[in-house]
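Undergrad: predicted model and sequence follow; I will ask about them next.
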Amino acid sequence: MDENEIILENDNGGEEEAKDLIKKLKEKLKKCEEEKAEYLSGWQRAKADFINARREEEELRKEIVKFSEKNLILDLLYLADSFDAFFRHQKDKKIKEEDEGIKNIYQQLMNIFKSRGVEPINCLGEKFNPSEHEAIEEVKVDEKEKDGIIIEEIRKGYKMHNKIIRASQVKVGKFNN
């Protein structure tokens, strides 16, 4: 006789046997339901973990693609620095026709940067922020309002997709009584 089979006999003890059997079956059913709930819960956690892992992997992949050009951009920033130095040098001189061509090339470079999510950090007159600026020198200022304010930009800083890829090198005002 299989323990899952129910055989009822017509004698007086059969009723007791049936009650015992029902009690055992209820206990077994309860145990099976608990196991089922445990397995279901484990499966649901595993499924959620898998979905979260897939989402994290996709976000990481997007981040890698987004910043895959970062090293090339950093190399090209030195070219932009050369243009900036040229324009600073030419600032006081009369602009020649060939200088207009150079300005156009510089503008094309800036457009390429912009299309790749790269933008310069504007810092002149701003409060010094160590996460965006690198202080090269402190300059004595006579006005208290200029204390901690960026007085001069030595080298432009840049952000790529709103993350700093190169801090601005700056001179910061320092007020002394």
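TA: All right, it came through fine.
Undergrad: use CA for all of it now, contacts and neighbours both
TA: Fine.
Undergrad: can I assume residue 175 is in contact with residue 141?
TA: Yes - the pair residue 175 and residue 141 qualifies as a contact (Cα atoms under 8 Å) at a distance of 5.1 Å.
Undergrad: identify the contacts common to those two.
TA: Counting by Cα atoms under 8 Å, 6 or more residues apart in numbering, the contacts common to residue 175 and residue 141 are residue 147.
Undergrad: three-state assignment of residue 131?
TA: The three-state label given to residue 131 by DSSP: H, G, I helix; E, B strand; the rest coil is coil.
Undergrad: need the contact list for it.
TA: residue 167.
Undergrad: quick check: it vs residue 120, distance?
TA: Residue 131 sits 14 Å away from residue 120, going by Cα to Cα, to the nearest Å.
Undergrad: what of residue 134?
TA: Counting by Cα to Cα - residue 134 and residue 120 are separated by 14 Å.
Undergrad: between the two, which has more neighbouring residues?
TA: When residue 134 and residue 120 are compared for neighbours, residue 134 comes out ahead with 20 against 17, by other Cα atoms under 10 Å.
Undergrad: quick check: the more buried one touching residue 167?
TA: Yes - at 6.0 Å, residue 134 counts as touching residue 167 under the criterion of Cα under 8 Å.
Undergrad: quick check: which element contains the most centrally placed residue in the chain?
TA: Central residue of the chain (Cα atoms, centre = their mean): residue 63, 7.2 Å from the mean position. Using DSSP states H and E, residue 63 sits within helix 13-66.
Undergrad: got another, please set it beside the one above:
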Amino acid sequence: MQRAIYNSLVKSVPRAAVSLRAAPRSSVLAFQPFTGVRFNSTKAEPEVKATEKEAAAETGANENASEATEAAEEKSQETILQEKLAEKDKALAEMKNHYAQAIADFRNLQQITTQEVKKAKDFALQKFAKDLLESLDNFTLALGSVQEETLKANEEVKNLFDGVSMTRNVLEKTLERHGIEKIDPMGEQFDPNQHEATFEVPQADKEPGTVFHVQQLGYTLNKRVLRPAKVGLVKDVEN
């Protein structure tokens, strides 16, 4: 049985070869046995070109994507730098404001310190001056207690009176040089800021509120009342 199959195959080989030699090239290629590779050149060339186009397109897309990424990164860095610059400008403006405020505060402090020093200097003698005013009051009382007739009749009393009067005048001038001035409101209108009313007397020939008697002289220290003057006022007759 095997021998018969082998003989039939041998007889058929020359005929198959003849038929292959006589057949066209295209049909031969079409009927070649499959070996894993296609030899159809008409279809392979377009496929290669399409592959090359796809690769070129993919390369261009990759390049465009890379450029877009670089541009985005550059833009991002520029935005970050702009934000940092804005923060620096804001910090600089705040620093300038603090500096200007510090200068203003320092100048105000200088002015306040200067004023305080001036006040301390102007009124440093306030307590001492008040003590001296009592001595002036005593001199005034002593001189006011001497009668004019006594001065004319007694030369020694007159000399003593003149000496006490000169001492009082020297003391008053010394106080004036240090800003202490006398308040003598005789005949003036009552001023509650400088005068202290101790009594009132009605007088028809004088305007109500007029000082007609000075019980105690007042004094100011650098234009500030050190002691008000004690006075007697004219009272309204109808009241």
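TA: Nice, thanks for sending it over. Owing to the predicted nature of the structure, the values given are computational and were not obtained by experimental measurement.
Undergrad: superposed, how do the two chains score by TM?
TA: The TM-score (TM-score structural alignment, normalised by the length of structure 1) is 0.87; 167 aligned residues with a Cα RMSD of 1.7 Å.
Undergrad: then residue 226 of structure 2 would be within a helix, right?
TA: No - assessed with three-state DSSP, residue 226 of structure 2 is strand; it does not lie in a helix.
Undergrad: which residue comes closest to it once chain neighbours are left out?
TA: Distances taken as Cα to Cα, 6 or more residues apart in numbering place residue 220 nearest to residue 226 of structure 2, at 4.6 Å, with adjacent residues excluded.
Undergrad: quick one: residues contacting that neighbour.
TA: Listed by Cα under 8 Å, 6+ apart, the contact set of residue 220 of structure 2 reads 179, 180, 181, 182, 183, 226, 227.
Undergrad: let's go with 7 Å and repeat that
TA: Residues in contact with residue 220 of structure 2 (Cα atoms under 7 Å, 6 or more residues apart in numbering) are 180, 181, 182, 226, 227.
Undergrad: helix/strand/coil for the residue mapped onto it from structure 1?
TA: Correspondence of residue 220 of structure 2 to structure 1, assessed by TM-score structural alignment: residue 159. Counting by three-state DSSP, the backbone at residue 159 of structure 1 sits in strand.
Undergrad: show me where structure 2 has strands.
TA: In structure 2, the strands defined using DSSP state E lie at 180-183, 195-202, 211-216, 218-221, 224-227, 229-235.
Undergrad: pick the most deeply packed of the ones you listed.
TA: Mean neighbours per residue, mean count of other Cα atoms under 10 Å, is largest over those for strand 229-235, with a mean of 23.
Undergrad: my guess is residue 158 of structure 2 meets residue 151, correct?
TA: Yes - using Cα atoms under 7 Å, residue 158 of structure 2 is in contact with residue 151, at 4.7 Å.
Undergrad: could you measure from residue 140 of structure 1 over to residue 10 of structure 1?
TA: Distance from residue 140 of structure 1 to residue 10 of structure 1, by Cα to Cα: 110 Å.
Undergrad: what of residue 75 of structure 1?
TA: In terms of Cα to Cα, residue 75 of structure 1 sits 95 Å off from residue 10 of structure 1.
Undergrad: same thing with residue 139 of structure 1?
TA: From residue 139 of structure 1 across to residue 10 of structure 1, the span is 108 Å (Cα to Cα).
Undergrad: can you check residue 41 of structure 1 too?
TA: 44 Å.
Undergrad: those two: who's more crowded?
TA: Between residue 41 of structure 1 and residue 10, counted using other Cα under 10 Å, residue 41 has the larger neighbour count: 12 against 8.
Undergrad: residue in structure 2 matching the more buried one?
TA: So residue 41 of structure 1 corresponds to residue 97, using TM-score structural alignment.
Undergrad: chain center to stretch 58-78 of structure 2, what's the gap?
TA: 46 Å (Cα atoms, centre = their mean, to the nearest Å).
Undergrad: I meant stretch 117-134 of structure 2, not that one.
TA: When distances are taken as Cα atoms, centre = their mean, stretch 117-134 of structure 2 is centred 40 Å away from the chain's centroid.
Undergrad: now stretch 9-29 of structure 2
TA: Its chain's average C-alpha position is 107 Å from that of stretch 9-29 of structure 2, according to Cα atoms, centre = their mean.
Undergrad: what range in structure 1 does that stretch sit on?
TA: So stretch 9-29 of structure 2 sits over no part of structure 1, by TM-score structural alignment.
Undergrad: next, count neighbours for the equivalent of residue 72 of structure 1 over in structure 2.
TA: Correspondence of residue 72 of structure 1 to structure 2, assessed by TM-score structural alignment: residue 128. Neighbourhood size, residue 128 of structure 2 [other Cα under 10 Å]: 10.
Undergrad: again with residue 55 of structure 1
TA: Residue 55 of structure 1 has 12 neighbours, counted by other Cα under 10 Å.
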